[in-house]
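Enquirer: Any chance you could fold what I've pasted below:
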Amino acid sequence: MTAEQQHEQALLLLRDYEDSGAGWFWASNAEGRVIYISQCIAQRLECPHVELLDRQVQSLFILERDENDGVERTLPLLLSARKTFNDLAVRAAVEGHEVWWSISGRPQFDSEGTFIGYRGNGTDITALRQSQRDASRLAEYDSLTGLANRHRMGKRLLSTLNAYQAARRACAVMMIDLDRFKQVNDTLGHQAGDELLKQVAQRLQSVIAEKGCEIGRLGGDEFQILLPDLDDRGRLGEIAQKIIQMVSQPYQIEGSRVIIGASVGVAISPYDGVGADELVRSADLALYASKGGGRGQFRFYSSDLHAEAERRRQIEDDLRDALARNQIWLAYQPIIETKSDRVIGVESLLRWTHPELGDVSPAVFIPIAEEAGLIGALGDWALKQACADAARWPGTLRVAVNVSPVQFTNVGFAGVVTQALANSGLEPERLELELTESIFLNDDQVTDDAFSSLKLLGVRLALDDFGTGYSSLGYLRKAPFDKIKIDQGFIRGVTEPGSRNRAIISAIVSLAGALDMDTTAEGIEAHDELGLMRELGVKQIQGYIYAQPLPEMMVAEALEDGTWTIKPEGPSKYRPERRTVLRKVGLIHEDHRYEVTMRNLSRTGAMIEGLVDVPVGEKFVVDFGEGQLAVAEVRRSAGAMQGLEFETPLVDDGAGGLCTRHRVSPYLIVQAGMQLTALQPGQSLLPGMMPGTVGLSMPKFGQVNERARGNRAA
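Expert: Have a look, this model is predicted:
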């Protein structure tokens, strides 16, 4: 074979190689312009071959940055170096085409050593890149919801916190757990549960709009949200509340209406944890507290949650034996006919007198009983005891009993009611069962059958806390309720200018009237609230303006004369609640820190005791501890008591309490030469402001010696 024939054969082999798609060739001149490129590249990019010629090489390819070596390289830089390169991963610089190649190039020189351009080859690695990307996504993203998985969230949190410590920036973490998800999984199946998780993920993505945030599913029904540069607890509380509201809206799953809830725990770095593990533990503890507080709530982390968790475990253990030890009893709150002030019924309320803890609030032990599976036994006991008590009372006073969703959906519940009525001899029409909207969780046949059975017995049914849960006019259409109870959340602030609650209550009253139902307004405490309820046509009133819950013996005594009438007594106008707290706080003035007692607290102010000779208009900084500082001005002053007004209102802490929007950053500790740590109980971050520290000037105010005052009083 001649040299010419060999050359032709080589060209044929190269042409076959190009046509096979296994590889391709390119060449450029000394100016970096393309003088040859295989025809298959034009076909791959869906453009005329001639358009690829005479273009700069870098206009066709984009070099991928190597994240491992941290060096920013560009293709023009490599070409100008006139060195050989091999297997560079490049992407087609053509919009609308996701094409990747691995290219190599060798500089060419003439006989005199002058650079004349490059010759090179390439192979298509698009399929490999997509496979690598899919594998990477599987390693970092949840295949069901498309959200980040536990691995990615942990890696992202760790890298964020490391970077933010150097920059002294804050970062919040939210832990979210779905309430009653297991019940949906058990009743509708795992396929329905998976579909529900997908819809929850979509709702979370619609809520979280903050830049740089990431949402992850850690597994099961647990989610996590990373919120960089956010430490405003007012804003975080709003986000948490919106998440709870969005997740709690009804879902349509395989033709069934499904309702779940959500609990949220929030922790913020560096206040609640410096490292990733510490911050996640704090958020987990806050989540545990929110679930223990009744679910459907959010909680911020605080150091006292450790003690609260231990106390909760003790309460759960002791609650298991409380019934057997006769520690559980019923109190009865009168329900008043609005027009006549006549008592027409009472609501039975569970009470627990603990031998060591004293009276344990129902807000504490009822959620624990629900989570521990004890609410069914407690509810059945309350039903039987209320019927027995009411049967002994003279007259026809009705008794209302709260029924948990667990009780109501039990197929034997109607039998329990029948037995309670038969054993006590109470007429069915005197028993009113109060149900919350959560009984419509799955909107299934069990719920419909329970309604039918109870109405056949002749008992009355009341819809409790209307408008606060999973409100739907659909179930009012078919559920045979006799009464709607307006939740006190709509009562609070109803008489204040600009409140929309008046319109809401008016609409509820009209709706109930159209459906031939009674209405009861709960939580009425002031005369202006009572007057408005009368004006709006609410038929029944329940609240402290008439009576607090009473022991059974007092109810029996009040009924001895036949008619039981109570005159309303209370403040003329509603005022925002001030919580009685009786706790020590710091009061900072100039370079002195005083210890005082805070006696009550509201969003806008507090009453403190401990300083004398304080004029109205004086300004202080209130140190609540754990970095919480609030600027306040004295509005009232009498003796050792001062009424303070906060410059910035406090915000809801998710647990029925209040907290400051912002806290003093622990990064101040670093400035003082100390190691960075999360906030500790009682820790002051202001230099020279620890209790007992002597200031540079004489203290301006005298401080009351409360121990001495107590001794004199004795």
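Enquirer: C-alpha from now on. contacts and neighbour counts both.
Expert: Will do.
Enquirer: Identify the spatial nearest neighbour of G154, chain neighbours not counted.
Expert: Distances taken as CA to CA, 6 or more residues apart in numbering place A276 nearest to G154, at 7.7 Å, with adjacent residues excluded.
Enquirer: my read: the one you found touches T160, true?
Expert: No. The pair A276 and T160 does not pass the contact test of CA atoms under 8 Å, sitting 9.1 Å apart.
Enquirer: who's more crowded, those two?
Expert: A276 (20 against 17; other CA atoms under 10 Å).
Enquirer: OK, contacts around the more buried one?
Expert: 154, 157-158, 161 (CA atoms under 8 Å, 6 or more residues apart in numbering).
Enquirer: what's the distance between T597 and F620?
Expert: Using CA to CA, to the nearest Å, T597 is found at 14 Å from F620.
Enquirer: Check R398 too.
Expert: 54 Å.
Enquirer: out of those two, which sits in the busier spot?
Expert: Between R398 and F620, counting by other CA under 10 Å, R398 is the more crowded of the two (24 against 19).
Enquirer: Surely the more buried one touches G345?
Expert: Yes. Using CA under 8 Å, R398 is in contact with G345, at 4.4 Å.
Enquirer: Could you pull out the residues contacting both of these two?
Expert: Joint contacts of R398 and G345 (CA under 8 Å, 6+ apart) do not exist.
Enquirer: Please look at R91 and F61 and confirm they touch.
Expert: Yes. R91 lies in contact with F61 (CA under 8 Å); the separation is 5.6 Å.
Enquirer: the strands in the stretch 551-700 of the chain, which residues?
Expert: 579-589, 592-601, 605-609, 611-612, 619-625, 628-638, 641-646, 651-652, 658-659 (DSSP state E, counting those that start in this stretch).
Enquirer: buried stuff in stretch 222-233?
Expert: 223-233 (16 or more other CA atoms under 10 Å).
Enquirer: Repeat that for stretch 445-464.
Expert: 447, 450-451, 454, 457, 459-464.
Enquirer: which residues sit against that stretch?
Expert: 408-409, 411, 413-414, 418, 428-437, 439-440, 479-487.
Enquirer: Equivalent analysis for stretch 304-312, please.
Expert: Counting by CA under 8 Å, 6+ apart, 285-286, 288-289, 292, 368 sit against stretch 304-312.
Enquirer: for those residues, which one is nearest A632?
Expert: A286 (28.7 Å; CA to CA).
Enquirer: Okay, and that closest one sits in which element?
Expert: Assigned by DSSP states H and E, A286 belongs to helix 276-292.
Enquirer: Here is the second sequence; please produce its structure so I can put it next to the first one:
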Amino acid sequence: MPAVSNPKRTPLFRLITIASSGMGSFILGLWGLRFGFGDGMAGMPAETMAGVIAALCALAAGGAALSFFAGVDESAAYVFQETHFDKLTGLLSRQAMVGKIAEAASGTIRTGEPVFLIDIDIDRFKHINDAIGYSQGDELICAFTSRLTENMPEDAVIGRIGAGEFAVLLPDRQIRGSIERLIEKLINEMMEPYQLQTHLQSVSLSVGIVAMPKDGVDPVLVLRRSNLALQNARASGIGNWSVFNADMGRVADYRQWIESELKTAFDRGDFSLHYQPQLDLPSRRIVGYEALIRWKHPERGMIPPMEFIPIAEETGMINPIGEWVLRKACSDARYLPEECFVAVNISPVQFMTRDFVGIVREVMESTGIKPSRLELEVTETAMMQDRDRAAAILEQLAEMGISVAVDDFGTGYSNLSYLIDFSFGKLKIDRSFVSRIDTDSSSGAIVSTIVGLSRALGVGIIAEGVETENQATLLRAAGCEVVQGYLFGRPAPLKVELGEARSAFGTHEPARIVSLQ
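Expert: Next comes the predicted model:
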């Protein structure tokens, strides 16, 4: 932590103040004992006596005053240190950053030179902190701070303004090249795993940018707008950045509305599940269904999952919502053909909760679903938050007979070594590769590589987002025979004909599904 330079706090100065105060008091006391005050000093001229006493009193009082004001000054310096610097990292505090932003705003108004405020936040830091413990969370923050400082120009002003949130003030003249290039490089560097004492920790970032004076000069307003840009970046996915624009205020209001409505929607029963079939291409036979959550608000209608799921993760509502999805999907499985499984998406936040495996076990017992009929889809990012813990969770799920699919494969973590350490049963090729397989040779090569990797590992493979027959043909030619997408059916609610539907458990005859509309 930076020290506050102050000559009045040195040991020499303290010694002088104490000595002067003590010496004056001591000599004055001896004088009184030796000569007495009053009659014992009668032979001394009054002027001399008054002068001696006044001098000794002044010496004592001066030393005491110096000591007092040194203490006041030291207390003020301590308060300054506590309020202007972050204890853990030594970076500027939020309060100090507000002052620095005000200074930068004054400068940019005077010179016209743009100054950028960069808001950097570790995604889901609270959940990471809860999962790995506060001690290792502090270690992660310190490692993050060191790397951030190394990747910024020497004169950049850096502060810690939240638990996992940092702000950087950067004049345009200090940027070599464009701000966009700097941010892209920064994100790539900062998202490399961090070696902690006990494990390798991965993180994802969201970054928001404002430019003064164009986007404002009031420090509080500028900070708010940088955070709006950050939230906009987070809504776009991991590792993204965004520059503030005026429309983001409306987006922020909408996000706040969603956050306030989530608990009410859950209690009111607004959520439902839609199912999308997964097909075996050679036989065109349905082998499973993916359960997808839908939210129909009584006034605003359908709210897309991409709009409310990230907010549910940030607020912690994803845990009760995710458990409801798991329980509902396992319960609905009794109406599906017995040879079909049901696939359930698991949020990274949900996956890393301490009692996740226990919840899965209890849901299976209460619904009676066979382990072979349940598949959990987990992203690479979720598994890399804490590799050791993730490996233990996956091992327990495998022992229970539950298959785990790596969702959005190829879009997250770049180091494939985790594939050797983790127990999983399937790779799911992301739709971003499938959508371009017939127009981009690189996407086709990536798909073929993923298929080859799945064979080498001895795990299953499925492709999502198939919308055309040509895509399906190319996927099959590449060796991927299980697919999912609009070509074969859109997500739809499960409807069972009452009176004729029978549970698939304990019988070889499938339940009758009226429609997936």
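Enquirer: Which position in structure 1 pairs with P193 of structure 2?
Expert: Alignment note (TM-score structural alignment): P193 of structure 2 maps to P250 of structure 1.
Enquirer: Quick check, that match in contact with S256.
Expert: No. Counting by CA under 8 Å, P250 of structure 1 stays clear of S256, with 10.0 Å between them.
Enquirer: of the two, who's got more company?
Expert: P250 (19 against 14).
Enquirer: Skipping adjacent residues, who's closest to that one in space?
Expert: According to CA to CA, 6+ apart, the nearest residue to P250 of structure 1 is I259 (4.8 Å).
Enquirer: What count of nearby residues applies to that neighbour?
Expert: 25.
Enquirer: do the same with A229 of structure 2
Expert: For A229 of structure 2, using other CA under 10 Å, the count is 29.
Enquirer: Then Y486 of structure 2?
Expert: Counted with other CA under 10 Å, Y486 of structure 2 comes out at 14.
Enquirer: ok, back up a step: generate CSV for the strands of the stretch 551-700 of structure 1, with distance to M533 of structure 1 as supplementary columns.
Expert: Formatted as CSV, these follow (distance: least, CA to CA, whole Å):
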stretch, distance to M533 of structure 1
strand 579-589, 25
strand 592-601, 28
strand 605-609, 29
strand 611-612, 43
strand 619-625, 39
strand 628-638, 33
strand 641-646, 31
strand 651-652, 27
strand 658-659, 29
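Enquirer: what's the closest of these to Q202 of structure 1?
Expert: Of the strands of the stretch 551-700 of structure 1, nearest to Q202 of structure 1 by CA to CA is strand 651-652, at 26.9 Å.
Enquirer: T495 of structure 1 and L530 of structure 1, how far apart?
Expert: 10 Å.
Enquirer: actually Q628 of structure 1, not the one I wrote
Expert: 38 Å.
Enquirer: what do you get for I486 of structure 1?
Expert: I486 of structure 1 is 13 Å from L530 of structure 1, by CA to CA.
Enquirer: Please apply the same query to I344 of structure 1.
Expert: For I344 of structure 1 relative to L530 of structure 1 (CA to CA), the value is 17 Å.
Enquirer: just the buried residues of stretch 445-464 of structure 1 now: which is nearest P362 of structure 1?
Expert: Of those, the one sitting nearest to P362 of structure 1 (CA to CA) turns out to be D464, at 16.4 Å.
Enquirer: secondary structure element for the closest one?
Expert: Assigned by DSSP H and E, D464 of structure 1 falls in strand 460-466.
Enquirer: Over in structure 2, find the residue span that strand aligns onto.
Expert: So strand 460-466 of structure 1 sits over residues 403-409 in structure 2, by TM-score structural alignment.
Enquirer: could you show me where the helices are in the stretch 351-500 of structure 1, in order?
Expert: 362-371, 375-392, 405-408, 413-424, 445-457, 473-478, 488-491 (DSSP state H, counting those that start in this stretch).
Enquirer: Which of those helices sits closest to I336 of structure 1?
Expert: Of those, nearest to I336 of structure 1 by CA to CA is helix 488-491, at 15.5 Å.
Enquirer: Tell me roughly how far the closest one lies from structure 2 on average.
Expert: Superposing on structure 2 places helix 488-491 of structure 1 at an average distance of 2.8 Å from its equivalents, by mean CA distance after the TM-score superposition for structure 1.
Enquirer: Who are the packing partners of that helix?
Expert: helix 501-514, strand 518-522 (3 or more CA pairs under 8 Å, 6 or more residues apart in numbering; DSSP states H and E).
Enquirer: winner for burial among these?
Expert: strand 518-522 (a mean of 22; mean count of other CA atoms under 10 Å).
Enquirer: Now stretch 306-317 of structure 2: buried residues?
Expert: 308-314, 317.
Enquirer: repeat for stretch 116-132 of structure 1
Expert: Residues of stretch 116-132 of structure 1 classed as buried: 117-125, 129 (neighbour count, 16+ other CA under 10 Å).
Enquirer: Generate a markdown table for the residues you listed, with distance to I508 of structure 1 as supplementary columns.
Expert: Formatted as a markdown table, these follow (distance: CA to CA, whole Å):
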| residue | distance to I508 of structure 1 |
| --- | --- |
| G117 | 83 |
| Y118 | 81 |
| R119 | 81 |
| G120 | 79 |
| N121 | 77 |
| G122 | 73 |
| T123 | 71 |
| D124 | 67 |
| I125 | 65 |
| R129 | 60 |
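Enquirer: Adding distance to P551 of structure 1 and secondary structure, write those out as CSV.
Expert: Formatted as CSV, those follow (distance: CA to CA, whole Å; DSSP: H, G, I helix; E, B strand; the rest coil):
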residue, distance to P551 of structure 1, secondary structure
G117, 100, strand
Y118, 97, strand
R119, 97, strand
G120, 94, strand
N121, 92, strand
G122, 89, strand
T123, 87, strand
D124, 84, strand
I125, 80, coil
R129, 74, helix
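Enquirer: sorry, back to before: more neighbours: I344 and L530 of structure 1, which one.
Expert: Looking at I344 of structure 1 and L530 with other CA under 10 Å, you find the greater number of neighbours at L530, namely 23 against 17.
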